[in-house]
Each structure stands twice: as C-alpha cells, then as structure tokens.
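Novice: Predicted coordinates and the sequence they were generated for:
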Amino acid sequence: MKKQLPKELASFPMLPRYGGASLVEVPAMVLSHFGIGNGRPVLQNSSYLKHTTGAEKIILFFADGLGYNHLVRARNAGNRLFELFRIFGSISALTTIFPTTTAAGLTAVHSGLSPQEHGLPEWNVYFKEFDMVIQTIPFTPYHGKERDQLLAMGGTPEMLYDGPTIYEELRRVGVPSYVFANKGYAESTFSRATFRGSSVVPFTRGFDLMVKLRVLVEADSGPGYFFVYWDPIDIAEHEFGPESAEHYSETNMFSTLIVEEFLRKCRMSREAAAKVSLLLTADHGQIAVRPENIVYLDDLVPLGEYCVKGGNGAKIMPTGSARDTFLFVNPQRRMECVAHLRTVLDGVAEVLLTEDAIACGLFGIGTPCQRFLDRIGNVLILPRGENLIWHREYRKDPTRLRGTHGGLSLEELLIPFCAARLSDLLD
C-alpha cells in the first residue's frame, strides 16, 4: 500500500501515473496484445484499441526526448505525421517514469518494469560493484570518455540489468521481435543487457533504417514486434534547446522520414496493412537550461561533511542529474543534512528522504530490488520549476547543454502515445 504523499511531492503539478497511464504500461500492453498475461496493469485509456485489435504486427517508434507538449506544438505547426495520427488514429498523453531519464525509460520499455524494479534509475549512478559513480548507458566511469570502459574492469551487461526482457517473453510464445538501433551502440553493453531475446537490426542513418524496417515488415508473414529507437530529437534538444528552431526541424525531419520513406513506399496491400499497428511514444520531454537557474550545492552546504565514504575511502558525491539529485548521506547526520538543505533551498527545490519517495510510489510499482536501493542514496533533491541543482565536483558544466530532463515538470513528465492502423495512414 502506498504511503500518504509527502508535502514535498504535493507541490508538483503531476507525478507518474503508474498502473494504467504511464510508460511502464506500454510494454505490458504489447505483451497482452500477443496473449501474454503477466499480471501487470495495461493502459487504461482504451482509445488505442481501435487501432490495435486484430493486428498481427506492432511497430513501436520510440522517439527519445519527444515530450507530449512538444508533439502538440509541432502538430499545430503542421507536422505531417502527427496530423495523420490525429485524423486517422489517436493521440493521448501518458506520464513517463521517474526519474524522467533515458536510462530509466529505456530499461522500463525493454523489461516492462518500473525503475525501482529494474534498478537502473539514471545516467550517473553509484555502483557498489565498482565502488564508484559510473555513467550507466555508456557503461564507463564518471569521468570516462569511451563507451564500455568498465568491461575492462570486470563489468558485465548483467550489472546494468539482469532480469527478463519482453523480447524473451515474446519469443516463448513464438512472436519474433526486432530492435532497430543505431550501429554506434546496437551492440553496446547496455544493449546486450536489454535487447536479449530480440533480433537486433543496426542502422547508420534514417534512410537505411526505413529500408530495413520496410523489408522486414513486408517480408514477415506472421506476427511480430518491431521496436525502433530514434535519438536525434533528444540530441537536438540537448544541444540547441527544447524550443529551438533546430529542435523543431529535427522533429519534422523524423516525421518526414516516416511519412516519405516508410508510409509512402510501403508495398503492402491494404488488407495486409490493416493487420499492422503503428505506435509512437517517448521516454521524456525536456526543459530549457538557463544559467541563472543553476544552484551549486557545494556553495551552500559542506557536502564533504555529510556524504558517506565508499569502500575506497572516498566520499560518494551527488549522483543523478541537475533535475533529480541523489545524496548518500551519513545516517547519523542525515536529518541534520536534510534540515540544512531545506533551509538553503527553500523555494528552489524540495528535499525528502528517499524511503518516503519510494513508499509513495514515485519510483514505480512492485517491490524495489536491492540494486535499486543500493544505487539511489538516502536523500532526494527535486528542483522546482526549471531550477537546476548540482555540484562543482562534477567537471561537466550544466550550462554546456541547452536542454535537460530528469525532473517532474510537465514538459519532462508528459509523453505522447500515438496509435494508428497502418492501412489508415497509407495514401
């Protein structure tokens, strides 16, 4: 049973709606569609069923960084793909998970589990296995520059995620699944941990992605699940900002790619296309980074005095991101630290005990796994509005990015869920 919502969380306009209206229910919906009941809730909004019932194939485009509000603004500005979904399909808003990060969201959509169940909450996470803070998806040390450096230190894919994937569950009932990922990371440690059970299809650019997708969808005569991961929208937001012309241009290029290179060149008969459902969702949206909104913890509190030491004797510095900061505080000084932080961050951020956030369901449903508990710290800082909370020990200046995510603003939290039958989208 969930604990009563702490007053610190009650100040946010919305929290993740696990249990029927969150990203976690999307993979559950896919499994249910193919006859796999695992006891987990599926999407409560049934408007998508008109476009999926009876379908043999499901194509899910997963657009990293495409927030719901941004999709609506792009659609209103004439984005062709989103307008087709509005006319011939359905568009609804879901919440993503918390933290609103790619590490937590991608692991959720591949596993069907919430962050506290799958155990991979953020990009910067303390791993007891290495006794250091690492970058999770690149699987490299905190200040590492090369992908998968931790393999040379004894790291394995199972350290990131060792549970079942939805692709393994689909395979057990004879449904093949395909994961389309950029060749730069299609065989990475994170991909090997989360793509298990699927046929991985690497691509170089959008043009070969669409050709490979068309060929497989048209050639496969039976059931199938096709997961397409696309990250340039997120990259454009980070580099230029979530409301930049460059970001909208990248979003429109994504739309044009699907419309021109997949829909218009699809050779399936309308009868066959009627048995294909096309879905689109995302892991999070973004907010703009403004230098005047950044607060550095080490300018306000003696972090070194509060933080615990790891096994190597070094202090475990703040992890997470500037929108969701996790502290590993000495238990004997934790309440002192929390009181200090609440004073200096009054009106800027909310500070709460991590166990209170877990108890009220902020990190998901189900039993938290031990890995999650080891990695999440014992104090959580949640910036209000568009504020950013970070520390100078982290050598990468937050202002190097123009967009960011991880927090609980509506721009970060709301994601789209679009559904249409392929036959309805063809010219």
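Specialist: Now that the structure is in, tell me what you want to look at.

Novice: Please make it C-alpha for all contacts and neighbour counts, starting now.
Specialist: Fine.

Novice: do you know how far the residue nearest to the spatial centre of the chain is from Ser409?
Specialist: In the chain, the centroid-proximal residue (CA atoms, centre = their mean) is Gly105; its distance is 2.4 Å. As judged by CA to CA, to the nearest Å, Gly105 and Ser409 stand 16 Å apart.

Novice: now stretch 97-104: how far from the chain's centre is it?
Specialist: 4 Å (CA atoms, centre = their mean, to the nearest Å).

Novice: Kindly check the end-to-end length of it for me.
Specialist: Stretch 97-104 has an end-to-end distance of 7 Å (CA to CA).

Novice: And the contacts of it?
Specialist: Stretch 97-104 is contacted by residues 16, 18, 22-24, 64, 105, 114-115, 120-123, 136-137, 283-284, 324, 362-364, 405-408, 412-413 when judged by CA atoms under 8 Å, 6 or more residues apart in numbering.

Novice: Residues touching the host helix or strand of Leu279, excluding its own?
Specialist: Element membership for Leu279 (DSSP states H and E) is strand 276-281. Applying CA under 8 Å, 6+ apart, the contact partners of strand 276-281 are 51-52, 55-63, 66, 415-423.

Novice: how about 7 Å then?
Specialist: By CA atoms under 7 Å, 6 or more residues apart in numbering, the surrounding residues in contact with strand 276-281 are 51-52, 55-63, 415-422.

Novice: same question, stretch 107-118
Specialist: 24, 27-28, 104, 121, 161, 164-166, 194-195, 363-369, 372.

Novice: For ChimeraX, what selects the buried ones among those residues?
Specialist: Applied in ChimeraX, the following selects the buried portion of these according to 16 or more other CA atoms under 10 Å:
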select :24,27,28,104,121,161,164,165,166,194,195,363,364,365,368,372
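
Novice: Second structure for comparison follows:
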Amino acid sequence: MIHPAWPDQEEPAPLALDSAPVPQYGRGSLADLLPTLAAGQGVTGMTAAIAELTPADRNCVFLIDGLGWEQLAAHPDEAPFLTSLMGSSRGGTGLPITAGFPATTATSLASVGTGLPPAKHGLPGYTARNPETGELMNQLRWKPWTSPRVWQPYPTVFQLADEAGVHTAQVSSPAFEETPLTKIALSGGTFHGRLSAEDRMDLAAEQLAAGDRSLVYTYYSELDGKGHRFGVDSDAWRGQLMYVDRLVQRLVEQLPPRTALYVTADHGMIDIPFDEQSRIDFDEDWELRAGVALLGGEGRARHVYAVPGAESDVLTVWREVLGEQFWVASRDEAIEAGWFGRPDELDERVYGRIGDVVAAAHDDVVITASVNEPNESAMAGMHGSMTPAEQLVPLLEVRS
C-alpha cells in the first residue's frame, strides 16, 4: 500500500514537537481537580491549582467517560442542561481543562484519583511495557497481573481526605469495586455499588449530605462505549448524551446545601474513517514493524518499544513515515516536552514504561494492529492524543 504520510514532494516536513499542545499540568488538568477541592476543605498537603474554583464544604465529582468539551459543544439540542452549564448561567464555572497524555481512561482515572500526572503515578497509557517482565500490561484490565501497590504506590486524594476527617465516598457500578484500577486510583472512604445510574445519582446526593465536609465521586461509562462502537455523531451516542443530561439534572436537583458539583470527563473522542489512508495497520506494515519488539498504547497514542540497539533507527523510520500526521518523539524528548508531566516529576520506576518512541496523532488517523488488537482496531471512535477533540474535557460547576 502507499503510505498516507508520503505526499507528492521530495522531503516530507515532520511536525515540530514544540507544536504539540501539551496538557496543562499544574494549573488546569484532571490531575489538579481533586487537590484543588481537597485544599479548599482543609486537607493538608493539597494545592489549589485551578484558580477559577472556590472552596466548598461539600464537593461532588461526576465523571462521564468519553464526554469531551468539543463533543458536548457540538450537541446542544441533546444536552440542553449541560450546555447551559458551559455558559455558567447557573452561577457556577464552565470551562475546559486538559485530560493529560495520553487522553485515555486508565491514565486519566489515575490522574483524577491520585492528583498526580502520569509521570508520577505511572500509568502512561492503555498498554505499557512492564520493565520488570518485558511484557505489555493492559492498565485498564490489569493483565497480566502485577501488584497494584507496586505499580502505583502513592495514596489517593480520597484516602488523604478521609484521614483528614472529610466524609469520602465513591458511588459507581458494583463491577468496579474490587478492580485494581479502583484500588490504586479511586479508593478511600467507602465504596457504594449501584447498577442503576439513577440510583447512583440519588446515593451520591445522600453521601454528600452525610458529612459537614464531604468529597464524593460518581461515574458513568456507557457514553464512551457507544462512541467507540458507533462513533460520536451516531444516534446511539446522541441517545446516551440525552440520558446523561437527565442524570446530571437529577443530581443537581438533590444537592444538599453548601455543595459544589463538578461534571467532567476522562477524555474526548473523534471518529476515524474506515479506509487505508486513515487506518495504518502496523501488523501489515513492514517499515513500521522493523526493529520493533512491542507496540503499546493505542491507535492515537502509541508507545513503541524497540529491539535493543534499534531505538535510533525506529525513531528515524517512524518520523519519516508518520511525521506529517503524528508528533513522533523519543522517550527523552517526550519527557522533556512535558507530555507526561513536568520532567522533574518523573518517577524512576516510570521511565521504562514509556516507549522508546512515542507517537501522538495530529491528523484524523490511527495506527491499528489488526492481528494483535482486533477489537480495538475495529472501533469507530477513538482517543488518546493531544488534539483539542481528545484533550479538552468539561469542568462544569453547579453550587447549592
């Protein structure tokens, strides 16, 4: 096949790494949300990094998986209540913040719960190499098994708030209660499992009222699933957005006094056409495979682990082949550019989990792996990179 990265010119111009819109760690990212709220509740060691937020005695974070700022803004008819919050018409704050890199669920939920960037919490993608074993680890499904507390040793903001006397709770699906990701990112206080999303809204309101100072987290996943399967402009996705809009309104109507509710998300999403120009199949591309031992990450945010000694050659080839459509960086370049957090925040244990080469999509294109990742390769909607459609998530505030 002819590679879509090669236009009709002699020398393709690769994207400059300094053109990548790096997440706003330390002032406007998901990792800054809970520390800002907990600081306002008097939890020691927390920093109020998001200047637009003012303290509240009771705080609730409702995270809607896959609800990007741009997707919400494009669908006002399906989400009139949420759209009204974007304009701060209810006296709160409506602004976009950045998810973090990569913009994917495991990384983002770890950033939310720990209040740390990926460089420190150490979940740098959908899949990442375990330097101790040399295997790819799926950090969402936690396969193959590794000790959760070894993989992510830092306490969560929920744990620190609970120790400080804040009534702390998570309200989510019962299926998530015992998962390793919940244990290392979203634990602290009490977990309350409810199958019905309406029941979760009701119980979240009850948990908020249970303390003079409360920190409550609740979560909804189905919007993301519809986006992956059918795309973010499909009837199925729009129907889910309408439902989510009603859920938020249901929760708002039950907020106890002195509460701030924050509606946010873990990432946005874009639809990728099903054609060879938009979907580059790593498993069928000899150039991209040359010198590669493992392919990690996901279609729009790839960690590439080279055969020892081939790191420089792999970087050169990936830049030559993909450099007009992807930001392609070496591990050290990505770290120094702040893709995963401030360079001085990088934990030593995290360094080898990051690819020798890191490729983040700029255009509407993905690197699939049809043989090794058949399910992921078949998705209509995808995410992971630093484009606004993936990176910007809402931070919508309602106060009672």
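Specialist: That came through fine. Because the structure is predicted, anything quoted here is derived from the model rather than measured.

Novice: picking up where we left off before, ok, the residue nearest to the centre of the first structure touching Tyr229?
Specialist: No. At 12.0 Å, Gly105 of the first structure does not count as touching Tyr229 under the criterion of CA atoms under 7 Å.

Novice: what do we get in the second structure for Thr343 of the first structure?
Specialist: Correspondence of Thr343 of the first structure to the second structure, assessed by TM-score structural alignment: Glu320.

Novice: Could you do Val175 of the first structure as well?
Specialist: Counting by TM-score structural alignment, Val175 of the first structure lines up with Val166 in the second structure.

Novice: which part of the second structure lines up with stretch 235-250 of the first structure?
Specialist: Under TM-score structural alignment, the match for stretch 235-250 of the first structure is residues 225-240.

Novice: what about the helix or strand hosting Glu350 of the first structure, how far off from the second structure?
Specialist: Using DSSP H and E, the element containing Glu350 of the first structure is strand 349-353. Here the mean offset of strand 349-353 of the first structure against the second structure after fitting is 1.9 Å, by mean CA distance after the TM-score superposition for the first structure.

Novice: what's the following helix or strand after that strand?
Specialist: Strand 349-353 of the first structure is succeeded, C-terminally, by helix 354-359 (DSSP H and E).

Novice: And the helices in the stretch 101-250 of the second structure?
Specialist: Under the criterion DSSP state H, counting those that start in this stretch, the stretch 101-250 of the second structure contains helices at 105-114, 118-121, 148-151, 157-163, 180-185, 197-209, 222-230, 235-252.

Novice: would you turn these into TSV with distance to Asp285 of the second structure?
Specialist: Converted to TSV, the helices of the stretch 101-250 of the second structure look like this (distance: least, CA to CA, whole Å):
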stretch	distance to Asp285 of the second structure
helix 105-114	28
helix 118-121	30
helix 148-151	33
helix 157-163	44
helix 180-185	33
helix 197-209	43
helix 222-230	24
helix 235-252	33
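
Novice: out of the ones you listed, which comes closest to Glu311 of the second structure?
Specialist: Glu311 of the second structure sits nearest to helix 118-121 of all the helices of the stretch 101-250 of the second structure, at 21.0 Å, using CA to CA.

Novice: what's the matching range in the first structure for that closest one?
Specialist: Counting by TM-score structural alignment, helix 118-121 of the second structure falls onto residues 115-118 of the first structure.

Novice: on average, how far is that stretch from the matching bit in the second structure?
Specialist: Mean for stretch 115-118 of the first structure is 0.4 Å (mean CA distance after the TM-score superposition for the first structure).

Novice: Give the buried residues for that stretch.
Specialist: 115-118.

Novice: Looking at those residues, which is nearest Val259 of the first structure?
Specialist: Of those, the one sitting nearest to Val259 of the first structure (CA to CA) turns out to be Pro115, at 33.4 Å.

Novice: Distance of that closest one relative to Leu410 of the first structure?
Specialist: With CA to CA as the criterion, Pro115 of the first structure and Leu410 of the first structure are 19 Å apart.

Novice: can you check Thr404 of the first structure too?
Specialist: Distance of Thr404 of the first structure to Leu410 of the first structure, given as CA to CA: 13 Å.

Novice: Of the two, which one has the most company?
Specialist: More crowded of Thr404 of the first structure and Leu410, by other CA atoms under 10 Å: Thr404, with 27 against 21.

Novice: mind checking how far Gly268 of the second structure is from Tyr351 of the second structure?
Specialist: 26 Å.

Novice: Compare those two (neighbour count), which wins?
Specialist: Per other CA under 10 Å, whichever of Gly268 of the second structure and Tyr351 has more neighbours is Gly268, with 33 against 18.

Novice: Identify the residue of the first structure aligned to the more buried one.
Specialist: In the first structure, Gly268 of the second structure lines up with Gly285, judged by TM-score structural alignment.

Novice: give the contact list for that match.
Specialist: When contacts are counted by CA under 7 Å, 6+ apart, Gly285 of the first structure is found next to 65-67, 405, 411-415.

Novice: now Thr404 of the first structure
Specialist: Contact analysis of Thr404 of the first structure by CA under 7 Å, 6+ apart lists 238, 286-289.

Novice: That one and Gly105 of the first structure, how far apart?
Specialist: Distance of Thr404 of the first structure to Gly105 of the first structure, computed by CA to CA: 15 Å.

Novice: same question, Glu305 of the first structure
Specialist: Distance, Glu305 of the first structure to Gly105 of the first structure, by CA to CA: 33 Å.
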